[in-house]
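Chemist: pasting the sequence and the predicted model now:
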Amino acid sequence: MSNASENSTRTVLVTGGNRGIGRAIAERFLEAGYHVAVTSRSGEGGPEGALTVKADVTDTASLDTAFSQVEAEFGHVEILVANAGITRDMLLLRMTEEDFSEVINTNLTGIFRSVKRATKGMLRAKFGRIILISSVVGLYGSPGQVNYATAKAGLVGMARSITRELGSRGITANVVAPGFIETDMTAALPEETQKEYLSAIPAGRFGEVADIANTVSWLASDEASYISGAVIPVDGGLGMGH
């Protein structure tokens, strides 16, 4: 990754950057010297050194206000890491339309809202990095996650369409697909379930949030300026790039 002095004028916004993978990504950019902002639903809880703004990705007006706050502090967003998401896991026959639509609205439409708002400044600057946080589930599938997998798979088509629309304007759009990453959410799973997942991972270990943060920071760097429309799995071989 490029050094801090080269990136000190660039602004990063990480949605859902107050915990888990999003927080680790924000901290990685802070270490590298970027101006970093994160969104959270409460407007609190972001890492030290980051500007934390209140935003709900299901609310366009809320997002617009958050972006305006970031722009007032740092200038336009040059790097967007669209990470905010929820789960409503349930087997298909028991999944309600509300369970499905809530996940789609946050994990897919919410990212569309975030990207659309961010590209306004990127187009003016003729520079932008759009990084969408998907999941191995979006490519590999998972029982009980029809809604989540659908949303995460949709991000692939989104990134590739954005690449074809905006690639000539200095804007890249890529997808990072994490596998089983050690977070508070995964730690709460029963031990037997964790063992079952582990047995399917060729690397023989679960991932760490740093694995995702390092990949995202590289995609945002000048070293990855000719990569767009790509799906990068960070899953220890679980999905085999599907």
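Modeler: Here it is on my side, so go on.

Chemist: alpha carbons only for contacts and neighbour counts from here, please
Modeler: Will do.

Chemist: what are the contacting residues of the longest strand belonging to the chain?
Modeler: Counting by DSSP state E, the longest strand found in the chain is strand 171-178. Residues outside strand 171-178 that contact it (CA atoms under 8 Å, 6 or more residues apart in numbering) are 122-123, 126-136, 155-156, 159-160, 162-163, 166, 212, 215-216, 219, 225-235.

Chemist: included below, for side-by-side comparison, is a second structure:
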Amino acid sequence: MKLEGKVAIITGGAGGLGKETSLLFASEGAHVVIADYHKNLAEDTAKEINGLGFCVDVSKRDQVDRMVSEVIQQFGKIDILINNAGITMDSTLVKMTQVEWDQVISINQTGVFHCTQSVVPHMIKEGYGRIINTSSIVGRMGNFGQTNYAATKAAVIAMTQTWAKELGRKGINVNAVAPGFIMTSMTEKMPENVLQRMKEKVSLQRLGTPRDIANTYLFLASDDSSYINGAVIPVDGGLSI
């Protein structure tokens, strides 16, 4: 198993891409810690994989620090951090409210900062770590109605590459994944003609699956990627080329 004995925190780990990653990591031998805003979902998913579940708002530093402290007490280390938690509050520039801007920034950007800064001292102590941040193709391409979301995903790329420079010498690899169109519970509700247009934009002519993203997280979290640092891997079926 690729992650035997590793301790992995997965934010947003109780739904969608995060849950798929939690299930996969557990099957590969990791001790999975699920940090999710939804308490019941976090606890239910944790029970499913015999992991730990925490109700955490990553925009609140005290909640993040409390979770990290409890994980260290339980396991003595943190090997892997998947910064997967994120939200969307879409609106065009002229209609976007301050609340829509602030909330997306606080979760998608500040939340990544909070979790990483809280975990990194423990990784430095062990001389080992894998940090994987969830960006998006819109972080490089932009997207209509997503000023706030695209800004955070561009910031995640910048933070990833900065941290790779700072932390690589400490034995910590920092990389990012940039998903494209992924089939989730939200996209499944879209009209078939809309889904078809999305597929036609992708050179592979299909939408991605949550497992496509989870497999990439697994690769970056494992020793198979030991010489990859500061990379931003698009998992988009060729949409961004």
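Modeler: Right, received. Where do you want to start? All values reported here derive from a predicted model rather than from experimental measurement.

Chemist: let me see the TM-score of these two.
Modeler: For these two chains in superposition, a TM-score of 0.94 is obtained (TM-score structural alignment, normalised by the length of the second structure); 236 aligned residues with a CA RMSD of 1.2 Å.

Chemist: to what extent does the longest strand of the first structure diverge from the second structure after superposition?
Modeler: Strand 171-178 of the first structure, aligned to the second structure and superposed, deviates on average by 0.4 Å (mean CA distance after the TM-score superposition for the first structure).

Chemist: so which of the contacts of strand 171-178 of the first structure belong to helices?
Modeler: If you go by DSSP state H, the contacts of strand 171-178 of the first structure have 122-123, 136, 155-156, 159-160, 162-163, 166, 212, 215-216, 219 in helices.

Chemist: for ChimeraX, write a command that selects the buried ones of these.
Modeler: Entered in ChimeraX, the line below selects the buried ones among those, by 16 or more other CA atoms under 10 Å:
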select :122,136,155,156,159,160,162,163,166,212,215,216,219
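
Chemist: rewinding a little: quick check: next helix or strand after the longest strand of the first structure?
Modeler: Downstream of strand 171-178 of the first structure, the first helix or strand assigned by DSSP states H and E is helix 184-187.

Chemist: gap between that following helix and the chain center?
Modeler: 18 Å (CA atoms, centre = their mean, to the nearest Å).

Chemist: ranges for the strands of the second structure?
Modeler: Using DSSP E, the strands assigned to the second structure run over residues 7-11, 31-36, 52-55, 80-83, 129-134, 172-179, 232-235.

Chemist: go through those strands and name the closest to residue 97 of the second structure.
Modeler: strand 129-134 (24.5 Å; CA to CA).

Chemist: off-centre distance for that closest one?
Modeler: On CA atoms, centre = their mean, the centre of strand 129-134 of the second structure falls 8 Å from the chain's centre.

Chemist: and if you look at stretch 228-236 of the first structure?
Modeler: Stretch 228-236 of the first structure sits 12 Å away from the centroid of its parent chain (CA atoms, centre = their mean).

Chemist: ok, now which ones touch the most centrally placed residue in the second structure?
Modeler: Central residue of the second structure (CA atoms, centre = their mean): residue 84, 2.0 Å from the mean position. Neighbouring residues of residue 84 of the second structure by CA under 8 Å, 6+ apart: 10-13, 17-18, 133-134.

Chemist: mind putting those residues into a markdown table with distance to residue 57 of the second structure?
Modeler: Shown next, in a markdown table, are these (distance: CA to CA, whole Å):
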| residue | distance to residue 57 of the second structure |
| --- | --- |
| 10 | 13 |
| 11 | 9 |
| 12 | 10 |
| 13 | 12 |
| 17 | 18 |
| 18 | 15 |
| 133 | 17 |
| 134 | 17 |
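
Chemist: of those, which is the nearest to residue 43 of the second structure?
Modeler: Closest to residue 43 of the second structure, out of all of the contacts of residue 84 of the second structure and judged by CA to CA, is residue 13, at 10.5 Å.
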